[in-house]
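[1] sequence first, then the predicted structure:
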Amino acid sequence: TLWDYLQEEIFTVEMDGEEGVKGERVTNFLAVPQELEKIIIFGVFICLDSFLYTFTILPLRAFAALAQLVSNEAHNVVRVLRGARATTRKRTLRLSHKCDLVKAAILGGTLVLLHKVTDASKMYHGVRGQETIKLYVLFNVLEIADRLCCSFGQDLQDSLFSRQTLGRRTDGSRPHLRPAALGALTLAYVVAHSVVLFYQLITLNVAVNSYSNALLTLLLSNQFVEIKGSVFKKFEKENLFQLTCADIVERFQLGLMLFIISLRNLIARSSLPSLSLLSYLPSLSPSSLPPLSLPALLSLLHQSFSPAVVVLCSECAVDWLKHAFITKFNHIRPGVYGRFVDVLCKDLVTGAGSGGGRRTHEGEPFVDQSPLVSRRLGFAALPLGCLVVRVISQA
């Protein structure tokens, strides 16, 4: 009856039987940002290691490979002059040495071509003169182009630095057309990807340094649009791992670009005679620094780095909300990010144990000696390294 219904509604004191489950959902939702930041920070350091590899280990390996090439050629010439027997084998480069020389050649060729096709000043004023709606479209186009270049470039480099391309055939002959074609395609890819990253840097610089907050607001709103495109999709754990790897690479690239922009703004606002870091650092001394009081220095740092901090914090908030709702809607516990860290650690240990690469059936390291774990993340170190060198040289 109606009276029984009213009594039940008024005097019922027992809670819902699923209160424990609902409380656990809230706890898991709030725990996602902490677990996510653990793997992102770890992944950012992996990307930093791979990025620094391009400027430290790779030049040394290329120099060692070049010295080995000269030594082999000298030995072969002496062998011919002495009339060595035909059965005596010539000295040849190891596949890893060939890979290092090809990488160094691609890096040098990309820098030469970027010097011809890119001009930061013209690109900056060209992007800055566009309308707001065009910049919004440009943001999205560059982001899509970056991800497509990463995906295609990884496959292209795997093909170029494979044993089938740089090694010998079963009959002992060497392939020539395949390495030349793949080398040209890889060079074109690295140049194209570097140009895409260059435009991303210029566009981000325009948004951060705009006199009005319209472009910066547009950039922040574009980041939050990413939530709508992700949270309502069905995700398995493998898909979530791929998304996490993409967020790691995006966080590192965004942080590096914002650091470059903020550093250039700091140097420009401090009234230094030159914007070139390379020309300023050797003459750095207390007398060469402009006289700044502590409040003026803090104000200078605030003006230079505050827009970058806002953009980076916005990116962190977007990642937290995106992953929190994805795990909530797909009933995935936050502990899955710990297993993702284990996967990256396993790749890191495996790569370090084999000299930075994978092992072949002959016991020699895999041809590509770049950090194996960065390949799982989908991090393109060569184009980003070319971008940084080009920005420093043109500063």
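    Now that the structure is in, tell me what you want to look at.

[2] going forward, measure contacts between C-alpha atoms and count neighbours the same way
    Noted.

[3] and residue 123, what helix or strand is that in?
    For residue 123, the host element (DSSP states H and E) is helix 120-128.

[4] quick check: buried residues in that helix?
    Within helix 120-128, the residues that count as buried by 16 or more other Cα atoms under 10 Å are 120, 124, 127-128.

[5] possible to save these as CSV with distance to residue 39?
    What follows is the buried residues of helix 120-128, written out as CSV (distance: Cα to Cα, whole Å):
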residue, distance to residue 39
120, 34
124, 35
127, 35
128, 36
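
[6] ok, and here's another one to check against it:
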Amino acid sequence: MVRRSRYLRHSLSPWLMGTWRISWTQLSLWIGSGLCLRILIIFMQCTNHRQSTFWMKCIVEIHCGGPQHLVVRKNESECMILSSACHGDVKCAAILFQLIDVGFFVCFDAFLSLLTIMPTRILIKLWRFLTARQFKRLSAAELCDFGCFLVLACGVILLGQTDISLIYHMIRGQGTIKLYMIYNVLEIIDKLCQSFGGDVFETLFNSAEGLATCSQENMKFWIRRFVSDQALAMAFSILHSFILLAQAIALSTCIVAHNNALFALLVSNNFAEIKSNVFKRFSKDNIHNLAYADSVERFHISAFLLFVLAQNILEAQGPWFESFLFNAFVVFFCEMLIDIIKHSFLAKFNGIKPIEYSEFLEGLCKQTLNMQTEDSKKNLTFVPLAPACVVIRVLTPVYAAHLPYSPLPWRLFWIIFLISVTYVMLTSLKVMIGMGLQKHATWYVNRCRKRKHHLHFD
């Protein structure tokens, strides 16, 4: 045995010497390849009768497989309902776009009426009083005009005492997160003021009507009630004016900032609005009120952008108008996009059909035409006193900066001239907007009547 082992070792030593590592690597590859080939042969032998089925399955998946297999199959009627629902969401968005635009112009018309028609009525009443020299009991409309004018004058005077630059630098010194929180808090308070403001001024108008029609015995009671309601309306309107002014300053801070604070504010605020509204159950009346609130919000944003424009006119250096137009376009585009997305999801998850949004628009058109509706609570409620205070406070320094340096009589002349020109322009704009709203409302109401007549006939 010893001789045999020595013989084998001496006979294999030339093959092993000097080639151990290379031969070991090649041996490993040969063994691995052999094992893989053996496994493949065994697999093919075991599945030989299934080869045709395997290749047929591949062909079927190539030709028929796709994303449509990821959803649940529906019958033809369910598919038709689903298709109509998807198209209905698009129609809801289109009608919503028109509804918010009409609501915006209704708010703008009320705002211009406050600045043009109300002062005209007050001047006519004063002129009649001075010429007749005989005091008569004021009507309810005249009491409302004098009450609103008093609220507007006090609001403008108090806002004129505020230091906008101080508030601006206080807000600008905050970080982006704090700025976002400040703007959201102001927006929530603004919505609360909008909800409460209609009731406050409706109470004031009811008190004015009671004072105008009361007997002599109840005069003192109605005077006390009217004065208390007037004080409440004045305090509320002034508070709302300060909230809107602070919100306009916060938006101006975001626009002027160079760290993309505007985009961060718009993205965070708008997605927070989507989160708070979609995937929730809303009734038809709630969605109706939400659409009207979006119209009022768009008007407030327009007032904020007017504030930014006035600040740029007074303080900006260098070319700024193109940047302002771009930022204004971004703000309005984001608002429109978010409103469409929000109401599309609300319509989808609450089963709101396009015909119901059409009814919302029909109700707004009837309100424009002063037609009686089934429920007066569904009307658009907008109190333009607080935005008017902010706009007058913002535009007054712009007018003052462009007055010529001249003696006092000439300065008074230029002040009266600028006020007169502005009044004529605003009155003309109010008349044109009113005529446009009247024509659109008449056309849309007639269209809805014809549609209902055809549906009833069918």
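    Nice, thanks for sending it over. In this text, all values refer to a predicted model and were calculated from it rather than measured experimentally.

[7] next, the TM-score between them, please.
    The TM-score (TM-score structural alignment, normalised by the length of structure 1) is 0.75; 327 aligned residues with a Cα RMSD of 2.9 Å.

[8] among the buried residues of helix 120-128 of structure 1, which two are most distant?
    120 and 128 (11.8 Å; Cα to Cα).

[9] tally of neighbours for the nearest residue to residue 229 of structure 2 once chain neighbours are set aside?
    In this structure, residue 229 of structure 2 finds its nearest non-sequential neighbour in residue 204, 5.3 Å apart by Cα to Cα, 6 or more residues apart in numbering. Residue 204 of structure 2 has 25 neighbours, counted by other Cα atoms under 10 Å.

[10] residues in contact with residue 204 of structure 2?
    144, 226, 229-230, 233 (Cα atoms under 8 Å, 6 or more residues apart in numbering).

[11] circling back to that earlier point, just the buried residues of whatever helix or strand comes next after the helix holding residue 123 of structure 1, please?
    On the C-terminal side of helix 120-128 of structure 1, the closest following helix or strand by DSSP H and E is helix 132-160. By neighbour count on 16+ other Cα under 10 Å, the buried set for helix 132-160 of structure 1 is 135-136, 138-139, 142, 146, 149-150, 153-154, 156-157, 159-160.

[12] pull the number of nearby residues for the equivalent of residue 139 of structure 2 over in structure 1.
    Using TM-score structural alignment, the partner of residue 139 of structure 2 in structure 1 is residue 94. Residue 94 of structure 1 has 15 neighbouring residues, counting by other Cα under 10 Å.

[13] which stretch of structure 1 lines up against stretch 102-116 of structure 2?
    Aligned by TM-score structural alignment, stretch 102-116 of structure 2 corresponds to residues 42-56 of structure 1.

[14] the matching stretch: how far from the chain's middle?
    9 Å (Cα atoms, centre = their mean, to the nearest Å).

[15] same check, this time on stretch 19-39 of structure 1
    28 Å.

[16] ok, residues contacting that stretch?
    Contacts for stretch 19-39 of structure 1 (Cα under 8 Å, 6+ apart): 320, 323-325, 327-328, 333-335, 337-338, 340-341.

[17] looking at this, residue 331 of structure 1 is in a helix?
    No - applying DSSP: H, G, I helix; E, B strand; the rest coil, one finds residue 331 of structure 1 to be coil, outside a helix.

[18] that one -> structure 2?
    Checking TM-score structural alignment: residue 331 of structure 1 goes with residue 351.

[19] and residue 225 of structure 1, how many neighbours?
    Residue 225 of structure 1, neighbours per other Cα under 10 Å, totals 11.

[20] same question, residue 380 of structure 2
    21.

[21] and for the one 5 residues further on?
    For residue 385 of structure 2, the neighbour count with other Cα under 10 Å is 26.

[22] also residue 108 of structure 1?
    The burial count for residue 108 of structure 1: 14, using other Cα under 10 Å.

[23] tell me the residue in structure 2 aligned with it.
    Checking TM-score structural alignment: residue 108 of structure 1 goes with residue 153.

[24] check which helix or strand covers its match.
    Judged by DSSP H and E, residue 153 of structure 2 forms part of helix 140-160.

[25] list the buried ones in that helix?
    Buried-residue list, helix 140-160 of structure 2, by 16+ other Cα under 10 Å: 140, 142-149, 151-152, 154-156, 159-160.

[26] and if you look at stretch 312-330 of structure 2?
    For stretch 312-330 of structure 2, a neighbour-count test (16+ other Cα under 10 Å) marks 312, 324, 327-328 as buried.

[27] same question for stretch 222-238 of structure 2.
    Neighbour counts over stretch 222-238 of structure 2 (16+ other Cα under 10 Å) mark 222-223, 225-226, 229-230, 233-234, 236-238 as buried.

[28] do the same with stretch 308-323 of structure 1
    Residues 308-309, 311-312, 314-316, 318-323 are the ones in stretch 308-323 of structure 1 that count as buried (16+ other Cα under 10 Å).

[29] same check, this time on stretch 286-303 of structure 2
    For stretch 286-303 of structure 2, using 16+ other Cα under 10 Å, the buried residues are 287-289, 291-303.
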